[in-house]
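Undergrad: Curious how this folds, go ahead:
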Amino acid sequence: MTESGTDTGNNELAPIPRSLEKWLDQFAHYQVGERALSAHTVQNYQRQLQHMARYFVSLGITSWQQIEPNHVRLLATQSKRHGLKPASIRTQLSALRSFLDYLIRQNQLSANPAKGVSAPKADKPLPKNLDVDEVNQLLNVTDDEPLSIRDRAMMELMYGAGLRLSELTGLDLKSVSFHAGEVRVLGKGSKQRLCPISGEAVIWLKNWLKIRGQFAAADESALFVSSRGQRISQRNVQKRMAEWGQKQSLHSHINPHKLRHSYATHMLESSGDLRAVQELLGHANLSTTQIYTHLDFDHLAKVYDQAHPRARKRGARESESSSKKER
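TA: Below you'll find the model as predicted:
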């Protein structure tokens, strides 16, 4: 296979043989007639399918029956190499799967070679965290309105324990142990973990519990309730936090995940203990924590060099050895 044969950037002028094109035309009629798709949608499908057909022709393919999963993987790889974004490649492969499924219904194929071929994963944008001063500015809620006290307690707990939004709203009264200084959380996958709490989080939880009875019925188990006395909803928490961000004159939009991310970042910057932060956040995999806290490799290497007894630079060990001999 020549380089030009795999270059999707040079396929626009490659002619599509009638053996391939006639099925593209029939698929277009099917989309208009039976699926009642708009002309714009059908044109998008056709444009993508024609581009892919030209690429397959460059591989020596002259009938749809010749396509194998490896050809589809090559298509995805070349698309990425030529700058197509993962989301666009997913759209491309989705169009191809739909077309090949149609050929199966027309008894032209026995299996769909595009099934199981996935597009490259898109890089997840990292959430922005607040710096310590911004967190202090947000949490400096000074009025004594009952709902303000509740909101500060929620925000102090989210930042103090690094809770997910669902974990916060799922807390019951029995979840908190002031004596042990911990809160029992039900995380993802129904996994329980204990999160230590202290300082401001404890102070404002106690402040909230003093007035909680003004809203909650005696048989309500939820730790945080709305003004109607029922367990507070996730949407309500998001709305209140966004409002507090504006009231406290913060320039960035405030949401629950931003507090959790700030907690993780500040804990990691202070301790350098990635494994401990993983446990505190309730992450199943260490790699998730590393991405979540945008920890760079240089920092990891520095921690490794300082912690591992055989990881220090040879010169440093020789220097230390010479120093011991001198002593």
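Undergrad: Please make it C-alpha for all contacts and neighbour counts, starting now.
TA: OK.
Undergrad: Look at residue 185 and give its secondary structure.
TA: Here residue 185 takes the strand state, with states given by DSSP: H, G, I helix; E, B strand; the rest coil.
Undergrad: which residues touch it?
TA: Residue 185 makes contacts with 167, 171, 175, 192-195, as judged by C-alpha atoms under 8 Å, 6 or more residues apart in numbering.
Undergrad: Tabulate those residues (a markdown table), appending secondary structure, neighbour count and distance to residue 216.
TA: What follows is those, written out as a markdown table (DSSP: H, G, I helix; E, B strand; the rest coil; neighbours: other C-alpha atoms under 10 Å; distance: C-alpha to C-alpha, whole Å):
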| residue | secondary structure | neighbour count | distance to residue 216 |
| --- | --- | --- | --- |
| 167 | helix | 16 | 19 |
| 171 | coil | 19 | 14 |
| 175 | helix | 17 | 17 |
| 192 | strand | 12 | 25 |
| 193 | strand | 16 | 26 |
| 194 | strand | 17 | 25 |
| 195 | strand | 19 | 25 |
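Undergrad: Second chain to compare with the first, below:
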Amino acid sequence: MPEFLEDFHTHLDSRNRSTNTILGYMYEINVFLRFMAVVLKKESIKDIQVTDLDKIRMTQIEKYIAESEDGIKLSETARRRKLSVLKTMYKYYLAIGAIKNNPTLLVEGPKLHERDVVKLSDSEVSALLNCIQNQDKISEHAKAYNKRMVDRDMAIIMVLLGTGMRVSELVGLNLSDIDTTEEHKVYFSIIRKGGDYDKVRVITPVYNAVADYIEFSRPLLLSSADENALFISTQGKRISVNAVQKMLKKYCKAAGLSDKYSPHKMRATFATKVYAETKDIYAIKDALHHSNIDTSKHYISDKEARIDAAAEAARLFFK
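TA: Modelled structure (predicted):
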């Protein structure tokens, strides 16, 4: 990578971006530099200078975000992500006076079409929790293997459904992050996406599941008494995102649910339930720690529910 990108890397780090976010940015920029090298006839991306960013035109940016390196047409989501990275980079170098132009300002991002939110219904939530708790439709061999993990798995799914936190936030939880200092209330202190610290309210049923896990299951999984991670893997260490994903997939299959349900769909299930009960979009924004209300609006875009509501409203004509 050219040396001038070290400054941008430092800039991202100073803004408390997560390691994965920074890696994603740098990977995308590396792809863009390869595109630039072809356009500007450079032998290598190492030959690119920061001032070369001024030589890229709006139409070339549009071409870059439209296709992958293999010439495959990209989805609207992928195009928006690529443009977002370039906008951030150009904005930074323009702000510090390293370049004079920002062609990304002229590029209109693709509009995302409204999609129905993929979430679990109330009956599906019940089926999933019952499957974990009672080990329904699980083979005898698997039941014996799962014995140490049942309380843990139940606690994990209930935390995801009951708080809406991301799976990356969940696996980062420590025992020391549980705050019971306020009477009749429990909070988790978590590090949000982007590095922000936040407090998440934990309702009693969810906390009881976590407490049961800590008392009965966690000691059976630990490889070291000094381990501070809340959720422990079968290897005795902090559980990984991948392990949680596999666990959920296993139970969804056993419960007869769709294999499209992921930890993120638990977040969507929480968000849509919050809005259904409160009709308060800001409750979603604050609970999920969204920086933009437009992100929260995605979880109220249930077209089928709106159509039903509109039809029911017509009853007023016939009273």
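Undergrad: now what about the TM-score between them?
TA: Once superposed, chain against chain, the TM-score is 0.57 (TM-score structural alignment, normalised by the length of structure 2); 214 aligned residues with a C-alpha RMSD of 3.9 Å.
Undergrad: coming back round to it: can you tell me which of the contacts of residue 185 of structure 1 is nearest residue 122 of structure 1?
TA: Closest approach to residue 122 of structure 1 among the contacts of residue 185 of structure 1 (C-alpha to C-alpha): residue 167, at 27.1 Å.
Undergrad: could you pull out the helices for the stretch 101-250 of structure 2?
TA: 122-134, 140-146, 150-163, 167-171, 204-212, 218-221, 241-254 (DSSP state H, counting those that start in this stretch).
Undergrad: what's the spacing between the residue minimising distance to the centre of structure 1 and residue 99 of structure 1?
TA: What sits nearest the mean C-alpha location of structure 1, by C-alpha atoms, centre = their mean, is residue 124, with 5.7 Å. Distance of residue 124 of structure 1 to residue 99 of structure 1, computed by C-alpha to C-alpha, to the nearest Å: 30 Å.
Undergrad: Residue 161 of structure 1 now?
TA: Here residue 161 of structure 1 is placed at a distance of 50 Å from residue 99 of structure 1 (C-alpha to C-alpha).
Undergrad: Who has more neighbours out of the two?
TA: Between residue 161 of structure 1 and residue 99, residue 161 has the larger neighbour count (other C-alpha atoms under 10 Å), namely 25 against 21.
Undergrad: Need the counterpart of that one in structure 2.
TA: Correspondence of residue 161 of structure 1 to structure 2, assessed by TM-score structural alignment: residue 163.
Undergrad: show me the contacts for that match.
TA: So residue 163 of structure 2 contacts 200-202, 267, 270, 287 (C-alpha under 8 Å, 6+ apart).
Undergrad: I'd like to know which of the residues you listed are buried.
TA: Among the contacts of residue 163 of structure 2, those classed as buried by 16 or more other C-alpha atoms under 10 Å are 200, 202, 267, 270, 287.
Undergrad: Please report how far the alignment partner in structure 1 of the first one lies from residue 275 of structure 1.
TA: Matched to structure 1 by TM-score structural alignment, residue 200 of structure 2 sits across from residue 195. Using C-alpha to C-alpha, one gets 15 Å for the distance from residue 195 of structure 1 to residue 275 of structure 1.
Undergrad: what do you get for residue 93 of structure 1?
TA: Taking C-alpha to C-alpha as the measure, residue 93 of structure 1 falls 38 Å from residue 275 of structure 1.
Undergrad: Alright, that wraps it up for me.
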